[in-house]
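Student: how would this look folded up:
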Amino acid sequence: MTLLDRRVVLAPMAGGPTTVGLAAAVTTAGGFAFLAGAYLEPDRLRDDIVLLRSAVGRAAFGVNLFAPNPYEPGSAARVLEYATRLQPLADKAGIPLGDAVHDDDSFDAKIDVVLAERPAVVSFAFAWPPADVVDRLRAAGIEVWVTVNDASETAWANELGVDGIVAQGWEAGGHRGGPVDSGLRQAPTRLLLQSIRALTSLPVVVAGGVCDPTHLAGLLGAGAHAVACGTAFLCADEAGTAEIHRHELTRRTDTVVTRAFTGRSARALVTSWTEVFTEAAPAAYPQVHYLTAPLRAHGKATGQPDLVHLWAGTGHRSARQAPASEIVEHLLSRL
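Tutor: A predicted model of the protein is given here:
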């Protein structure tokens, strides 16, 4: 990771919060920004890369992709059972549940896009990228980073020959990005950083619900190359965060790691949905994601927070409503 000389990284937040405007503002303010490529059509991803490059000139930025997990045939029955449990909620809202399909989020086509457009970094979450993809990206001069949630995964990263590791601690908001979604409690951010640093010479970018400058400075002091912040930017003026999400970040306190919305463990604000369905939700991404998508979209559109996946890290109460440039300045104020 020779290119990154910036200490604040804008973590990719797929599904709306990450916008080209947010990434541009963070980059201009001295941060390193990731575009969230997940859920986008390949042409839209290409357009976003072109727009961001036109806004930031020669400044470096990255793109994050979800690497696909293989389909597990045995998950179909569990997803059907979960759909049966959700049906009364959908009936009450007057919204049909979605089709619980499995896909790879146009992975190969998006690899073609990044190879053509050549952002400085491509990072991966949810699974390991195939070795030939890593080789092709690095041959094109693109750095490859992978996400881990457990120190034991470091050996895989070393073997894959990547350029950097994103160490996502237990406190982080949104999906667990590592390759193994055990559903079990994982190491807190600082301990994960220390454990990984003892196992590799690769640079480590650490993530874990960091929204205040003291926390950020402490992680840098503990050996992080940089700190990735997502929740800290959810209320930024340039973010695409839904209004209901912004509002609930200021009102709710507790968070929980749950598979209830997408079938993959993710930290969100506690709502009636998480309280009722967390134990029932199967490990089946992206089938559960597609199953619940219409209901979640309805919740956003109608202002019903208990129907929305309100991703948030544990430090969300410190998130600031301000221009992204001010948030970057604030995060760096203790260095």
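Student: Please make it C-alpha for all contacts and neighbour counts, starting now.
Tutor: Noted.
Student: And stretch 289-307, how far out from the chain middle?
Tutor: 19 Å (Cα atoms, centre = their mean, to the nearest Å).
Student: contact partners of that stretch?
Tutor: 83, 90, 93, 95-101, 242, 244-245, 248, 261-263, 271-273, 308-309 (Cα atoms under 8 Å, 6 or more residues apart in numbering).
Student: what do you get if the cut-off is 10 Å, keeping everything else the same?
Tutor: For stretch 289-307, the surrounding residues in contact (Cα atoms under 10 Å, 6 or more residues apart in numbering) are 79-80, 82-83, 86, 89-91, 93-102, 242-245, 247-248, 259-264, 269-274, 287, 308-310.
Student: run this one through as well so I can compare:
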Amino acid sequence: MHNGEITNRGSDNFDSNIKALLGTELPIIQAPMAGVQDSTLAIAVSEAGGLGSLPCGMLSIDQIVSEIEAIQASTTKPYNLNFFCHRMPQFDQSQHAKWRTVLTPYFEEFDVNAASLLNSATRMPFNHDIADAIEPFCPSFISFHFGLPDKQLLARVKSWGAKVVSSATTVEEAIWLEANGADGIIAQGIEAGGHRGMFLTDNLTTQMGAAALISQIAQRVNVPVIGAGGIGDSNDVQSALSLGADAVLVGTAYLLCVEAKTSPLHRAAIQSGQSPHTALTNIFSGRPARGIVNRAMKELGCIHPLVPTFPFASIEATPLRSQAELQGRDDFTPLWCGQNTSGCKAISAGELTKALYTQAS
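Tutor: The predicted structure is shown next:
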């Protein structure tokens, strides 16, 4: 909380509190985006003065270690490791049987054998095994999605001296995060692409736009606030700062950067007339996430009541995606994307990072 007072920090007053939190030259964090980036993008952003991020939620422990080694071999600048901290549910066979019945026409169309599908998930929550692997690297900054890990695990992370932030999609979540040890809060507006960070509620009617969320959170907490959602250029950065954010988190604008691993199909969708039409959907993962509307979302409905619990919904979605993509189609591809694609340019991530802030001076 800035004592109930919203201030415009501006480029000449990159606040000491947020500088201490991020350790960067610029108040710009590149959003971690699983599936469309690796360490290459994170390195480019960090080298440009922002905080590059590595999404670790879909990586194996060996892959996480390899990516951290790549980052540390290429830059001495700070970087962010991002993890999911959802609670893993039990696999529910009856739930999946109902969902597979719904998907039967698509399995037949794309020649997917539903009987051969496994019951394992690729999105695993942060745990002590992961902590064992990353502790030797002394990570200075870690972000979480879907709340925070349990108290013992969080205490272990903070014992390394790591700064910890997490996403809040409501004021209540922001207050909870501060009370439970977060050093900073990402105010994730409804405009943001990818998964909603919701963890105290699953009610989508509670979700608000970034402008309202940033200003309200800034007045209710004492830790730095990082604005996210719909930020595509320097004007958007300045707007977020004027609303009370201390820094911003930018994702979608980086999707076309040369260092991103965004697929040709995904890039084409972003550059097409489809991109302004995004929606929240649960059909690809089991949790609400914003992406460009495609065939699966149109035909199944963006939010379907029979979708299996996160993260197990990907069991059915992934083979359908793979088979469709072999035909050059994005019918079942999660085209994660925010509402604002105006900042998407096929330039270097370093150039974009600098432009986001220097022009906001």
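Student: re earlier: among the contacts of stretch 289-307 of structure 1, which are located in helices?
Tutor: Taking DSSP state H, the ones among the contacts of stretch 289-307 of structure 1 that sit in helices are 79-80, 82-83, 86, 89-91, 93, 243-245, 247-248, 272-274, 287.
Student: Just list the residues touching the residue mapped onto Cys235 of structure 1 from structure 2, thanks.
Tutor: Alignment note (TM-score structural alignment): Cys235 of structure 1 maps to Leu256 of structure 2. Leu256 of structure 2 is in contact with 36, 262-264, 266-268, 270-271, 341, 343-349, counting by Cα under 10 Å, 6+ apart.
Student: could you redo the last one with a cut-off of 7 Å?
Tutor: Shown in contact with Leu256 of structure 2 (Cα atoms under 7 Å, 6 or more residues apart in numbering): 267, 344-346.
Student: and which of the residues you listed is nearest to Thr170 of structure 2?
Tutor: Cys344 (27.2 Å; Cα to Cα).
Student: Helices along the stretch 101-250 of structure 2, start to end?
Tutor: Remark: helices assigned in the stretch 101-250 of structure 2 by DSSP state H, counting those that start in this stretch are 128-134, 151-159, 171-179, 210-218, 234-242.
Student: now these in JSON lines, with distance to Thr24 of structure 2 and mean neighbour count?
Tutor: What follows is the helices of the stretch 101-250 of structure 2, written out as JSON lines (distance: least, Cα to Cα, whole Å; neighbours: other Cα atoms under 10 Å):
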{"stretch": "helix 128-134", "distance to Thr24 of structure 2": "21", "mean neighbour count": "13"}
{"stretch": "helix 151-159", "distance to Thr24 of structure 2": "19", "mean neighbour count": "15"}
{"stretch": "helix 171-179", "distance to Thr24 of structure 2": "22", "mean neighbour count": "19"}
{"stretch": "helix 210-218", "distance to Thr24 of structure 2": "21", "mean neighbour count": "24"}
{"stretch": "helix 234-242", "distance to Thr24 of structure 2": "16", "mean neighbour count": "21"}
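Student: still on that earlier bit, which one (most neighbours) among the contacts of Leu256 of structure 2?
Tutor: Cys344 (20 neighbours; other Cα atoms under 10 Å).
Student: And that residue? What does it align with in structure 1?
Tutor: That one, Cys344 of structure 2, aligns with Ala319 by TM-score structural alignment.
Student: follow-up on the earlier one: using CSV, please lay out the contacts of Leu256 of structure 2 together with distance to Cys138 of structure 2 and secondary structure.
Tutor: As requested, those are exported to CSV (distance: Cα to Cα, whole Å; DSSP: H, G, I helix; E, B strand; the rest coil):
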residue, distance to Cys138 of structure 2, secondary structure
Arg267, 35, helix
Cys344, 33, coil
Lys345, 34, coil
Ala346, 33, coil
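Student: Of those, just say which sits nearest to Arg196 of structure 2.
Tutor: Cys344 (20.9 Å).
Student: Near the nearest residue to that closest one once chain neighbours are set aside, how many other residues are there?
Tutor: Nearest residue to Cys344 of structure 2 in three dimensions, chain neighbours excluded: Ala253, at 4.4 Å (Cα to Cα, 6 or more residues apart in numbering). By other Cα under 10 Å, 26 other residues sit near Ala253 of structure 2.
Student: Much appreciated, bye for now.
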